[in-house]
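> take this sequence and fold it.
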Amino acid sequence: MNPAPASSSNLSPAQKWVAVTAYFPPTVGGSSTVAANLISTFQPASVHVISERPATIGGRHTAEPPPGVSITRFGLPPTLHRLPFARYWIRWGRYGLVPAVRRAILQALSQGAQRIVAWYPSWPFLLAAAQAARQTRVPLFTYHMDAPIPWQQAPWPDRFFFRHRQLSILQNATARLVISEALAEDFEERFNLTSTVIRHGLDLRLYPAANPEPLASHNPLRIVHTGVVEHLQYESLRRIIDAVADHPGLRAEIVLSTPNRREDLAACGLDQPHVQILALPTHEVRNLQRSAHVLLAVLPFFGSIKKLDLTAFPTKLVEYMAAGVPILVHAPPESFLAKHVRRYRYALSVDKPDPAALITALKALQEDATLRHQLARRARHTAEELYALPRVARAFADACALSPSILKPEFSS
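Next comes the predicted model:
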C-alpha cells in the first residue's frame, strides 16, 4: 500500500523543483504557455524542466523558453512522422518515453529538487512523474488545464491509462492545482477531491493599457482568433466564418493565428476567402491581438465530451482581456466560460448557435463606441484583479510549498 501523500501545509519550503510538462518551449496558447509564464517567475537555478523535443509535436513551438532555465527534452525519432498514419504511431510511441522521462526526473531529484509539478494533460509525462514520486516519496503536485475526461471517451492507448491510473494519480498527489473554479467543482463532484485554483498568470507589462482602436466605417471589421484551434472548436468557429460570409452587409475579415496545419483547417471549412491564416510567434501575436477590432473565443455547442466543453476556460482569453480590445465569446450558456463572462461582464456573449445573433453582436461591436470602451475597460480590470502574474506566482509557490525566496524579486512582493 502506498503511503498517504503529505499535505502541502506540512512541508518545509523547498528551494528547487522540477516541472514536467509536454510542449516546451511553448506553443502559442494552452497549457505550455501557462507553464512558461509561471516558470519565468522563478530564479532559473531553482527549476529544472523536463519536456518534449519540438519534433514530437510537429515542430510547432513558436515561443522562446524562459532564459537560463535548464531543460531536458525527449522525443520520438523524426522518421516516425513520415510513416503512414503517423498520428497513431506517435500516440503509441510517446508511452515508450516513460522510462527515460522517469530517469530524468530522478536525476533532477538527486541534484536537489524537492518537488515535482506535473502538468495535465501531458500523458505520458504525467505517468512518469507519478512513478518517480512513488519511488522517491517526493511530493507530487498535478496542475490541471482541463477536466479529466471519462476513460470511455479517451483514445487508445490513453484509454488504458485513464481507466487504470488516472484516479490513483489524482488521489495520491500531495495537492491538485486547477486553472479555474469550474475544475475545482468538477473534482469535488466526480472524485470527492479538493483542489486549489491557480489561474493562468499573465505578465501585464507586456500589454500596456490601451483604449480600443477607433473604427473607420470604410474599413472592414477585423475579427481575430489566436492560439490552437481545438478540433471540437471547429464547429463554433465555422459558424462565425459562415455567418460573416453569408452577410455581405457586414464588411469583415477574420484572422486566425494558429499553429494548426492549414490543410486541417481547410478540411473543416475554415479556410475561406475572407479568412487569413497565419502562424505568428508570440511577440507578433500580442501585436495582432492589440490591432484587432474584435477578439474571438469559442467553445463547441455540440461536442462529444460535454464535461470538457462545459468546464473549459481558454487561456487565450486572459491575453484578450489585457489587450484593450473588445471580446466576443461564443459558448453554451451553461458553460463555465459563459457564466464567467456574465459575472465579470468583460465580453459580449452569444450563447446560442444562431448565425443571426452573431451578426447582431458583431454589428454592435462595430457601431457602439461606448460598448467597446466599456468591455475593454472591464476586461483589463478583470485581468489585473485575477490574472496578474506576480499574484498568481505567489499563490503557486504557496500551494506547492516552494520558498518565496526562489521567486525573482519583481514577482515575490
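> from now on I want contacts and neighbour counts done on CA atoms only, so please keep to that.
Noted.
> roughly how far is the longest helix seen in the chain from the heart of the chain?
When the chain is parsed with DSSP state H, its longest helix is helix 369-386. Relative to its chain's centre, helix 369-386 lies at 22 Å (C-alpha atoms, centre = their mean, to the nearest Å).
> against which helices or strands is that helix packed?
helix 316-323, helix 355-367 (3 or more C-alpha pairs under 8 Å, 6 or more residues apart in numbering; DSSP states H and E).
> got the buried residues for that helix?
371-384, 386 (16 or more other C-alpha atoms under 10 Å).
> next one: stretch 101-113
Residues 101-102, 104-106, 108-109, 113 are the ones in stretch 101-113 that count as buried (16+ other C-alpha under 10 Å).
> ok, residues contacting it?
Defining contact as C-alpha atoms under 8 Å, 6 or more residues apart in numbering, one finds that stretch 101-113 is touched by 14-18, 46-48, 50, 72, 74, 125, 128-129, 131-132.
> thinking again about what came up before, most packed of the helices and strands packed on helix 369-386?
Mean neighbours per residue, mean count of other C-alpha atoms under 10 Å, is largest over these for helix 316-323, with a mean of 26.
> isn't Ser40 up against Ser70?
No. Applying C-alpha atoms under 8 Å, one finds Ser40 not in contact with Ser70, separated by 11.8 Å.
> more neighbours, those two?
Per other C-alpha atoms under 10 Å, whichever of Ser40 and Ser70 has more neighbours is Ser40, with 21 against 15.
> for comparison, sequence B:
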Amino acid sequence: MNRSVPQESLPVAGEHPSRLPKIAVVTTAAPPSASGQARVLERLMVPARVAPPVYLTDQLQALEAEGNRFGSYHSLGPPRHQLISPAPEALRKLNNYGGLLRSAMSRTKEITSILRNESVDAIVGCTASPFDLPAAYFASRRLKVPFVAYLFDDPIFQWEPGIYRWLARFWEPIWGRGAAAIIAPNEVLANDVRGRLPAAKIYIVRNPVDPAGFSNEPTGIPQDEPERHAGRPCRLLYTGSVYSAQASAFRNLNAALNRLAGRFELDVYTSQPITALAANGLDGPYVRHHAHTPQSTALSLQRNADVLFLPLSFDSAIPEAILSSSPAKLGEYLAAGTPILVHAPAGSFATELLRNADAGLIVDTSDPDRLVAALTTISNDPKLRRRLTKNAALLAEEFHVERARDAFCSVISSLDR
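Next comes the predicted model:
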C-alpha cells in the first residue's frame, strides 16, 4: 500500500450561501469536551459558517461544564452488546453480533426521531463508535438528506481484530456507497479509504488550529544555555490523551530519560490518571503528571516548553490506523514555535509530513538510544532548532482554522440538498 504523502491541495471554498447550512453531527465527542475530535468540531462549527448544529451523542456526560456551547444537544442511548442475557455458551458469539447489529438499528431510529422536526441540510457521522457511521447513514436515508462521513481515524482499522472490526468492515461498503462525501484529515487515510471505496468522493480537511495557537516568536531552548536554563533540566512536553496507540513510544522515551539521568524531564498534561501513564510506560522519575488543562493554557505551555513530544506506537495492535493517524495536536505543535520531536513509525502521516517539510526531528525506529541522540542533538544545536521551528511555522499555515473552515464549508455546499 502506498504510504507516501502527496502534496494535494485542499478543497477551495466557493461563495458562502445566503442561508447558513444546518448540520446534524452524530459523534461520541461533542464540544466542549477534552477530546481532539470535539476540538475539531468546535472550531469548524462556528456561527459565521453554519447554523446552530444539532449534536447527537451517547457521551453527553463528557461535556465540560465550562466552555462555549453552540447548537443543541441530544442524548443517544447506550449500545446493547447482546440480544439476550444471559445466553447459552454455544450462542454467545452470535448473541454478541446480533446485539451490536441491533444497536446500530436502534440508534438509527433514535437519530431519525430526533431529527424529524429539525430540518437539517446534512447528517455528519463521525468515527470513534462502531455504531455512529451506519446509524447516521440509515437515518439520512429515512430523512432524505445527504450523509457525510467524517473519518477522524480509519473506520475499520481503528479497531483491533475482533467483533468491532468485523462490524466496521461489514458496514463500510454500505454507508460508503451512499455517502455524498467523505472527509479525512490527511492524504494517507484518504488513500487507504479510496482503495476500499474507489467511487467515493473524498475530501481533505486538516485538523484546524485557531489563530491564538500561532506563536509570533519561536521559543524553545534558550540559545545561550542549550541544555539547562537557570539550572533546570530541559523540559519536554506532551499534552493530550495517553493510550495504547502511543505506549511503545512512551516506553522508549522513558528509557531515554533514565539514561540521560536528569538532563531532561517530561511534563504530561492529560485528563487520564497517573495509573494510565504507568500502564503506558510513563512511570519513571523524570516524568511529571499534570491534570488536564484548558486549551488556552495548553497553548501557552506548548509555546514555553523546550521540546514538544509527538509519539505513536511501534507495536500497536492497529498498525494501519497508526500510519494514517492525524493527532489533533499536530497543527498546534507546528504553530507553537517550539521544536518538535516525532517518535513514530516510518511511513506514518505525521512522520512523513514533518520529514518532507524539515519541520521536526524524526526518530522513526523503536530505539531508546536514537532518542538519546536526538534529544542531545536538539538541545545542543541552536541552528537546528531555529530551522525546524521556522519550517514548522510555514507548515502550520496549512492547518489554519480559516483554511479548514473553507474546506469543510466547500464540502457542505457541494451537497445536493
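> mind checking the helices and strands packed on helix 369-386 of structure 1 for the one nearest to Arg391 of structure 1?
Across these, Arg391 of structure 1 has its closest neighbour in helix 316-323 (14.3 Å, C-alpha to C-alpha).
> now that closest one: which residue numbers in structure 2?
Mapped onto structure 2 using TM-score structural alignment, helix 316-323 of structure 1 covers residues 329-336.
> let me see the ranges of the helices in the stretch 201-350 of structure 2.
Using DSSP state H, counting those that start in this stretch, the helices of the stretch 201-350 of structure 2 run over 247-260, 274-279, 295-304, 319-323, 329-335, 349-357.
> mean neighbour count, the ones you listed: which tops it?
helix 329-335 (a mean of 26).
> give me the residues contacting that helix.
In contact with helix 329-335 of structure 2 (C-alpha under 8 Å, 6+ apart) are residues 36, 207-209, 213-215, 239-240, 299, 302, 308, 310, 340, 350, 359, 389, 392-393, 395-397, 399.
> chain center to that helix, what's the gap?
That offset, for helix 329-335 of structure 2, works out to 12 Å (C-alpha atoms, centre = their mean).
> mean per-residue distance, it versus structure 1.
Its aligned residues in structure 1 lie a mean 0.9 Å from helix 329-335 of structure 2 after superposition (mean C-alpha distance after the TM-score superposition for structure 1).
> now check structure 1 for the residue matching Glu187 of structure 2.
Checking with TM-score structural alignment, Glu187 of structure 2 has Glu181 as its match.
> excluding chain neighbours, what is closest to that match?
Leaving aside its chain neighbours, Glu181 of structure 1 sits nearest to Val197 (6.3 Å; criterion: C-alpha to C-alpha, 6 or more residues apart in numbering).
> what number of residues lie near that neighbour?
Residues near Val197 of structure 1, counting by other C-alpha under 10 Å: 20.
> likewise for Val307 of structure 2?
Around Val307 of structure 2 there are 28 residues (other C-alpha under 10 Å).
> what lines up with it in structure 1?
By TM-score structural alignment, Val307 of structure 2 lines up with Val294.
> now do the contacts for its match.
221-224, 325-328, 365.
> and these, which are buried?
Taking 16+ other C-alpha under 10 Å as the criterion, what is buried in the contacts of Val294 of structure 1 is 221-224, 325-328, 365.
> nearest to Thr311 of structure 1, of those residues?
Distances from Thr311 of structure 1 to these, taken by C-alpha to C-alpha, are shortest for Leu328, at 18.4 Å.
> quick one: that closest one from Arg380 of structure 1, how far?
Here Leu328 of structure 1 is placed at a distance of 15 Å from Arg380 of structure 1 (C-alpha to C-alpha, to the nearest Å).
> same check on Ile179 of structure 1?
Distance from Ile179 of structure 1 to Arg380 of structure 1, by C-alpha to C-alpha: 19 Å.
> His48 of structure 1 too?
Taking C-alpha to C-alpha, one finds His48 of structure 1 at 33 Å from Arg380 of structure 1.
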